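S.K.: Below: sequence and its predicted model.
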Amino acid sequence: TEIENATPNPQYKEEQKRIEKLVWWDEVKAKVPGFPQADVFHLHPVGLVGNFRTKFQFTLEMMRRVFPLAQVNVLQELIDELNAHLEVYALDTPSRRAHFFAQVMQETGKSMTVEEGFVWKASALVASFSYFRRNPQQATTHGYQTNRPIKADGLPMNQVDFEAIANGAYGGRAELGNGDFESGDGWKYRGRGMKQLTGRANYRSFTRWNQAHQDEWPEDRVDYEDSPDLLCQPEYAARSAAYFWVANGLPAIADRGTTAMQVNEITAIVNRNTNSYAARVANFEQIWIRGDFN
């Protein structure tokens, strides 16, 4: 043969002996009675062991450690949604999960509150939002004065106040895609979900992302811009947070490390102007050290 002609005879004979020692398939088949068939397969040992590893799944015990005040049925619905789409949501490593939930903890609190509240002090409205700096009387009218939630007129804050505050805070914000105060977009597209998704543009982008991944939920054709309150339901609360996480490239930051630097990088994308950078670092360290989602 060609290989025989190209190989010096002594070397060829040694190689032939080596090969003959490996030809033991017939012996294996003959000495393993009871097998359903005589076929023999090569299996890589590392690959074989990997097949027996338990795939990570969120559990109620894990979630209750992080969100002890949340309703059990809400947590279970969140768990079901996350577990069904772990890879698509890029929550497939311990560091990604720890970074993700460090942010969720800050956005929703220990009770997993998935809808933004608007009980604001009048002075804080003026300090925080340009609309109320231009219209301080609106802050006085709708925000509480000293004792939460009592306003300057002695009455408690109500729905009218909450909507006015949301529209003042978020109305006319080009980066959010919202119309002006009168449009009502600030209230309609207030923060919802595990990440508190905010603004018409973000709800629209979430809808497009949902459509792009339609094979993950083939029967679930929804438009979040038309139906923003869907994000208050646990299933969509989880999905909206995962959308923001993936669409903004946050898993790649999480992959770079488990230090305050990475937490702060992620926080700057989630909520750049927040005063809770240190709190989010503390959230991460708590989750990471305890190994809540390992």
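M.R.: Ah, there it is.

S.K.: going forward, measure contacts between C-alpha atoms and count neighbours the same way
M.R.: Noted.

S.K.: any idea where the helices of the stretch 1-150 of the chain begin and end?
M.R.: Applying DSSP state H, counting those that start in this stretch to the stretch 1-150 of the chain gives helices spanning 2-6, 9-22, 25-30, 45-50, 60-66, 72-84, 94-108, 122-128, 130-134, 136-142.

S.K.: give the contact list for the residue lying closest to Arg280 once chain neighbours are set aside.
M.R.: What sits nearest to Arg280 in space, not counting adjacent residues and going by C-alpha to C-alpha, 6 or more residues apart in numbering, is Ala102, at 5.8 Å. For Ala102, the contacting residues are 280-281, 283-284, 287, by C-alpha atoms under 8 Å, 6 or more residues apart in numbering.

S.K.: Give the PyMOL command for selecting the buried subset of those.
M.R.: Buried members of the contacts of Ala102, defined by 16 or more other C-alpha atoms under 10 Å, are picked up in PyMOL with:
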select buried, resi 280+281+283+284+287
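
S.K.: is it possible to export the contacts of Ala102 to CSV including distance to Arg64?
M.R.: Below are the contacts of Ala102 laid out as CSV (distance: C-alpha to C-alpha, whole Å):
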residue, distance to Arg64
Arg280, 18
Val281, 20
Asn283, 15
Phe284, 16
Ile287, 12
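
S.K.: ok, the residue nearest to Arg280 to Glu285 distance?
M.R.: 8 Å (C-alpha to C-alpha, to the nearest Å).

S.K.: Give the intersection of the neighbour lists for the two.
M.R.: By C-alpha under 8 Å, 6+ apart, no residue touches both Ala102 and Glu285.

S.K.: related to what we said a few turns ago, what's the closest of the contacts of Ala102 to Asp39?
M.R.: Nearest to Asp39 out of the contacts of Ala102 is Ile287 (C-alpha to C-alpha; 48.2 Å).

S.K.: Secondary structure element holding the closest one?
M.R.: Secondary structure from DSSP states H and E places Ile287 in helix 277-290.

S.K.: Which neighbouring elements make contact with that helix?
M.R.: Judged by 3 or more C-alpha pairs under 8 Å, 6 or more residues apart in numbering; DSSP states H and E, helix 277-290 is in contact with helix 94-108, helix 260-270.

S.K.: closest to Phe293 out of the helices of the stretch 1-150 of the chain?
M.R.: Closest among those, using C-alpha to C-alpha: helix 94-108, at 5.9 Å.

S.K.: another structure for you, compare them:
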Amino acid sequence: MSYTSNIGGKLIVKVEGDIKSYAKENIEINSAKKITITAKNGVSVGEPDSPPTSEASTYKCTHCEEEFTAELFRKTIGVKSLSTKQKTIIDSFLPYLNKYRKDFGLDTCLRKAHFVSQIALESASFTTFEEGEEYSSSITLGVFSSSEIVINSTIVNSLKDKLTLIFKIVDSKGIEIVKTNDELKTFLLNEKPNVIDSELYGKYKGEKDAQDKKKRNDKLLKEVLKADKTIDYKIYLKAHSCFGVPLMSRAYAPYTGDTRGLGNGDELSRDGWKFKGRGLKQVTGRGNYENFAKYRNKNSFNDDTTGQIDFTKEKEGSELKGNYLKLSDDAMYATQSALWFWNDGTKYNKKSAKEHADKDDVDSVSKAINRYDKNALPKREANYNRARNEGVFDINRHYKLMLENGDDKQKKEAREYLEMRKGLKDKEAIKILEDDEKKNPAKKEETKPINK
């Protein structure tokens, strides 16, 4: 870039203060006659000063820099006080979260509000690092449904140690025929009764009595007849508790038409239980555990000296005791896995949860975290509506301060956000815009009269 001035006569510049010229390279002064430099206090020569920055300073929200606190979590879930269990869980992961947060994009008020809203739901309001297993017989997760199917070898082998708790065989006189689990396994595969699989794995209370609404009865599954068409015996489904390992193994096993892409083996591999939701964000599926391990093995977490870990590896000589338990047993890995997923986990519409948070799209953030649990969407949204309020992460305050103190680009961003909130009938956003309009009334464009 160059600057040239051609002046036909004299150039006189009168300045009350200083005149300073800066150049990255040379400054040349040429004259056809002579150059005269005079100064009342003399002429000095020395090292050049640094030139002033040409860019306007960018506003930085101090609240974006603030650390997470248990009080912010309490307000997000909307309780008057935290339980002892909640305090214990929060105290265990909070130091890690604050240590890692800037490296993993939790550096704006908006992102922090969305992140806390999601992990609050995932961790059952900060009470656990693992997915619960106490499902009822109405579970519809994965292949489970309310439709009848013929009992098969996968079901009886998965429940092989629980069959006596689930089924009852009664003869024609109403006397129970006692059988072992192995005997029931053979018997059920021979008789092939129709069952609703969720009633076998989840907690089943029994069938409602037709006469007494408070009473529950064993459910008749099949009557087996003799050659003369009289009843030989009956197969009943008994009331029973939930069976966690088989249930989770079936819920997260692949099935025809499964679009979840969890990377698990079949039900009998027990992958569904091993890689059920664990961590601060309930990371689910062998594939996600593998991806987290790969990420962690290539990227360091501040002050973590535990080295590379394969989170899918089994403990030798022990059943269901592998490294996958570290995500639910250790707060550090529980936090690390959540931060990995926030940035690089499952995408929704090709964007991560963090990217959707930047657009303040709570629905898309929720679907990036877990698009299959549609029933939880209202709870996630309720968490966020509390988190964005004054006294919590106060998102409107962030944009108000940006509007007041930011450069032109930031002011534009702030106005666009507040206008979006105005469209949602956000009274606080409306007031901020009105106050700004009073302080900075828009200049009306001058219009020239039209010559007729």
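M.R.: Cool, the structure landed. Computed from a prediction, not measured in an experiment: that's the story for all the values here.

S.K.: Overlay the chains and give the TM-score.
M.R.: Once superposed, chain against chain, the TM-score is 0.75 (TM-score structural alignment, normalised by the length of structure 1); 265 aligned residues with a C-alpha RMSD of 3.7 Å.

S.K.: before we move on, back to that, out of the helices and strands packed on helix 277-290 of structure 1, which comes closest to Glu77 of structure 1?
M.R.: helix 94-108 (15.7 Å).

S.K.: what span of structure 2 lines up against that closest one?
M.R.: Mapped onto structure 2 using TM-score structural alignment, helix 94-108 of structure 1 spans residues 109-123.

S.K.: do you know how far Lys151 of structure 1 is from Phe118 of structure 1?
M.R.: 13 Å.

S.K.: And for Pro45 of structure 1?
M.R.: 57 Å.

S.K.: now do Leu176 of structure 1
M.R.: Distance from Leu176 of structure 1 to Phe118 of structure 1, by C-alpha to C-alpha: 18 Å.

S.K.: and if you look at Leu43 of structure 1?
M.R.: 60 Å.

S.K.: again, but for Gly154 of structure 1
M.R.: 18 Å.

S.K.: same question, Tyr236 of structure 1
M.R.: 22 Å.

S.K.: for Asp153 of structure 1, same thing?
M.R.: Counting by C-alpha to C-alpha, the gap from Asp153 of structure 1 to Phe118 of structure 1 is 18 Å.

S.K.: which of those two has more neighbours?
M.R.: Phe118 (20 against 12; other C-alpha atoms under 10 Å).

S.K.: For the counterpart of that one in structure 2, which non-adjacent residue is spatially closest?
M.R.: Aligned against structure 2 by TM-score structural alignment, Phe118 of structure 1 finds its counterpart in Glu133. Distances taken as C-alpha to C-alpha, 6+ apart place Gly244 nearest to Glu133 of structure 2, at 5.1 Å, with adjacent residues excluded.

S.K.: got the contact list for that neighbour?
M.R.: 133-134, 201, 273.

S.K.: Let me have the residues you listed in a markdown table, extended by distance to Leu189 of structure 2.
M.R.: Listed next are these as a markdown table, based on distance: C-alpha to C-alpha, whole Å:
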| residue | distance to Leu189 of structure 2 |
| --- | --- |
| Glu133 | 27 |
| Glu134 | 27 |
| Tyr201 | 17 |
| Trp273 | 25 |
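
S.K.: so which of those residues is the most crowded?
M.R.: That'd be Tyr201 among these, by other C-alpha under 10 Å, with 30 neighbours.

S.K.: Could you measure from the residue in structure 1 that it lines up against over to Glu163 of structure 1?
M.R.: Residue correspondence to structure 1 (TM-score structural alignment): Tyr201 of structure 2 is matched to His142. Remark: distance between His142 of structure 1 and Glu163 of structure 1 (C-alpha to C-alpha) = 9 Å.

S.K.: Equivalent analysis for Phe129 of structure 1, please.
M.R.: Phe129 of structure 1 is 15 Å from Glu163 of structure 1, by C-alpha to C-alpha.

S.K.: Quick check, central residue of structure 2?
M.R.: Centroid-nearest residue in structure 2, with C-alpha atoms, centre = their mean: Ile369, separated by 4.2 Å.

S.K.: can I assume Val365 of structure 2 is in contact with Ala353?
M.R.: Yes - the pair Val365 of structure 2 and Ala353 qualifies as a contact (C-alpha atoms under 8 Å) at a distance of 4.8 Å.

S.K.: corresponding residue for Leu339 of structure 2 in structure 1?
M.R.: By TM-score structural alignment, Leu339 of structure 2 lines up with Ala242.

S.K.: winner for burial among the helices and strands packed on helix 277-290 of structure 1?
M.R.: helix 94-108 (a mean of 23; mean count of other C-alpha atoms under 10 Å).

S.K.: how about Lys155 of structure 2, what's its partner in structure 1?
M.R.: I think there's a mix-up here, since residue 155 of structure 2 is Ile and not Lys. Ile155 of structure 2 maps onto nothing in structure 1, by TM-score structural alignment.

S.K.: who's in contact with the helix or strand harbouring Ile155 of structure 2?
M.R.: According to DSSP H and E, Ile155 of structure 2 maps onto helix 153-158. With C-alpha under 8 Å, 6+ apart as the test, helix 153-158 of structure 2 has contacts from 163, 185, 188-189, 246, 267-268.

S.K.: And stretch 363-372 of structure 2, by the same measure?
M.R.: Taking C-alpha under 8 Å, 6+ apart as the rule, stretch 363-372 of structure 2 contacts 114, 118, 341-342, 346-348, 351-354, 356-357, 377, 380-381.
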